[in-house]
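Asker: dropping the sequence and predicted coords here.
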Amino acid sequence: MGFPGTWMTESESMVYRVVPKCACSTIGQIMYYSDHGSFFDGDIHDASNGLHKWALEDSQPLITDNVRAHRSYAFTCVRNPYGRILSSFFDKICGIQRNGKRYRGNLVPLIMQKYGVEVGDPENGFEFDQIASFRRFLLFARDTIRWRRPMEPDIHWSAMSGHISTFILNGGTYDTIFFTEHFNDGMQTVLSSVETPVPVELAEIPRFNESEGHGPKRAHPIEDYFDDLSMHLVYEIYKRDFQLFKYDVENPGNKMPLGEIDLDEVHAKLGE
């Protein structure tokens, strides 16, 4: 299986296991900058040079050797499951993608037809009932994860623990896992632990949000999207994420973690 979703700087200063919707664009650009002194011109997910990625065949043996020998500082980043699934809905389901089209071709028409989800469109200013549509999307996301129908679960809403576990199961060890909600502190921990060819002043790094501006703006506070049933579905899908990464399952309005991540617990439970 190897190390899917793993990126490594060309200098091998650091190794990162990507978790979609958890500041991955910004992290990737910081890694790129730390080697080259400039940012990748475009979406870092499209970069096919300047950064080792598991998706690039030539990078695979280099990543494998590094990770299994734990030669470099390895890390990942997590996010509150309530905020992450809501962000996935607005970006991937409602938003127009970089290529000017809807995400994954027939995905949006499928969930519109089968689940009654509305997504709006740019012509009408994305006017639709966001709360009702999001709750219906949650049913779809749960069905893909629980029963793998009407399609396989998508990486943007499959559980963080599933992404993070592949790295451990194949012989990797994390040195830190930090919170998107405490991004500067977490990323600074990484940068302070490694030597990079180009120094990185984190305060001067812009945030790269590639999904911004391509879809509707969230019209309500996050807690308004989750009623009792929605909270139950989110917990069913992301129980392990809430437990391992210490997020508040009782209050969708509290995006902050309730405690620190226990790395030993993460390695033990996700390495089984």
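Answerer: Structure's in. What do you need?
Asker: every contact and neighbour count from this point should use C-alpha atoms.
Answerer: Will do.
Asker: please name every helix or strand in contact with the helix or strand hosting residue 265.
Answerer: Taking DSSP states H and E as the definition, one finds residue 265 inside helix 263-270. In terms of contacts (3 or more C-alpha pairs under 8 Å, 6 or more residues apart in numbering; DSSP states H and E), helix 263-270 is packed against helix 160-169.
Asker: am I right that residue 92 is in contact with residue 101?
Answerer: No - judged on C-alpha atoms under 8 Å, residue 92 makes no contact with residue 101 at a distance of 10.6 Å.
Asker: which of those two has more neighbours?
Answerer: residue 92 (20 against 10; other C-alpha atoms under 10 Å).
Asker: do you know how far that one is from residue 157?
Answerer: Here residue 92 is placed at a distance of 10 Å from residue 157 (C-alpha to C-alpha, to the nearest Å).
Asker: check it against this one:
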Amino acid sequence: MGFPGTWMTESESVVYRVVPKCACSTIGQIMYYSDHGRFFDGDIHDSTTGLHKWAQEHSQPLIEANVRAHKSFAFTCVRNPYARILSSFFDKIAGIQRNGKRYRGNLVPQLAQKYGIDVGAPEDGFEFDQIKSFRRFLLFARDTIRWRKPMEPDIHWSAMSGHIATFIANGGRYDQIIFTEKFNEGMQQVLDRIETPVTVDLSHIPRFNESEGHGPKRVHKVSDYFDDLSRHLIWEIYKKDFQLFRYDFDDPDNKMPTAEVDLAEVHAKLGQ
């Protein structure tokens, strides 16, 4: 199986396990900059040179050797599950992608037909009932994760613990897990513990949010989207994420983690 979703700088200064919707574009660009002194021109997910990625065949033996020997500092980044699934909905389901099309081609029409989800269109200013459509999307997301129907779960809404576990299961060890909500603080701690060819000043790093501006804005506070049934579904899908990464299940509007991540517990529970 190897190390899917793992990126490493060409200088091998740091190894990062990507978790979708958790500042991955910004982290990838920081890694690229720390080697080359410039940002990748475009979406870092599209780069095929300048950064080692497991998806690039020539990178695999280098990443595998590094991770198995734990040669470099390894980290990942997590995000509040309520905010993450909302972000997935507004970006991937309600939004228009970078190529000007809907995500995964016929996915949105399929959801409209099977789940009654309406997400509006750019022509009507994305006018739709956000709460109703999101709750129906949540049923769909749960169905993909629980029963793998009507399709396999998508990386953008499958649980963070699942992404993070593959790295451990194949012999990797994390040195740190940072929070999207305390990004500068966590990323600075990572940078303080590694040696990079180019010095990175976080105060001058822009945020690379590749999904921004391509879809509707969220118009309600987080808790408005989650009624009793929605929260039941969220717990069913993301129970481990709340527990391991210390997020507040009881208050959807409290996006901040309640404590630091216990790395020993993460390795023990996700390495089985």
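Answerer: That came through, no problem. Just so it is clear, the structure is predicted and the values come from calculations on it, not from any experiment.
Asker: got the angle between the helix holding residue 265 of the first structure and helix 160-169?
Answerer: Helix 263-270 of the first structure and helix 160-169 are oriented at 90 degrees to each other (axes from the mean of the first three to the mean of the last three C-alpha atoms, to 10 degrees).
Asker: what about residue 3 of the second structure, how many neighbours?
Answerer: Around residue 3 of the second structure there are 21 residues (other C-alpha under 10 Å).
Asker: verify the stated contact: it with residue 54.
Answerer: Yes - at 6.4 Å, residue 3 of the second structure counts as touching residue 54 under the criterion of C-alpha under 8 Å.
Asker: name the residues contacting each of the two.
Answerer: residue 63 (C-alpha atoms under 8 Å, 6 or more residues apart in numbering).
Asker: secondary structure class of the residue nearest to residue 94 of the first structure when sequence neighbours are not counted, three-state.
Answerer: Distances taken as C-alpha to C-alpha, 6 or more residues apart in numbering put residue 119 closest to residue 94 of the first structure, at 4.8 Å, once the chain neighbours are dropped. Of the three states, residue 119 of the first structure takes coil under DSSP: H, G, I helix; E, B strand; the rest coil.
Asker: wouldn't residue 119 of the first structure be in contact with residue 131 here?
Answerer: No - the pair residue 119 of the first structure / residue 131 is not scored as a contact, 11.0 Å apart, by C-alpha under 8 Å.
Asker: who's more crowded, these two?
Answerer: residue 119 (24 against 17).
Asker: for residue 219 of the first structure, see how far away the more buried one is.
Answerer: Using C-alpha to C-alpha, residue 119 of the first structure is found at 13 Å from residue 219 of the first structure.
Asker: common neighbours of these two, please.
Answerer: residue 130.
Asker: and the helices in the first structure, which stretches?
Answerer: 24-36, 60-69, 81-88, 107-115, 130-147, 160-169, 183-192, 228-245, 263-270 (DSSP state H).
Asker: output those helices as a markdown table; include the columns distance to residue 254 of the first structure.
Answerer: What follows is these, written out as a markdown table (distance: least, C-alpha to C-alpha, whole Å):
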| stretch | distance to residue 254 of the first structure |
| --- | --- |
| helix 24-36 | 22 |
| helix 60-69 | 35 |
| helix 81-88 | 9 |
| helix 107-115 | 28 |
| helix 130-147 | 18 |
| helix 160-169 | 19 |
| helix 183-192 | 16 |
| helix 228-245 | 13 |
| helix 263-270 | 23 |
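Asker: pull the number of nearby residues for the residue nearest to residue 155 of the second structure when sequence neighbours are not counted.
Answerer: In this structure, residue 155 of the second structure finds its nearest non-sequential neighbour in residue 20, 6.6 Å apart by C-alpha to C-alpha, 6+ apart. By the measure other C-alpha under 10 Å, the count of residues near residue 20 of the second structure is 22.
Asker: having no further points to raise, I will conclude here.
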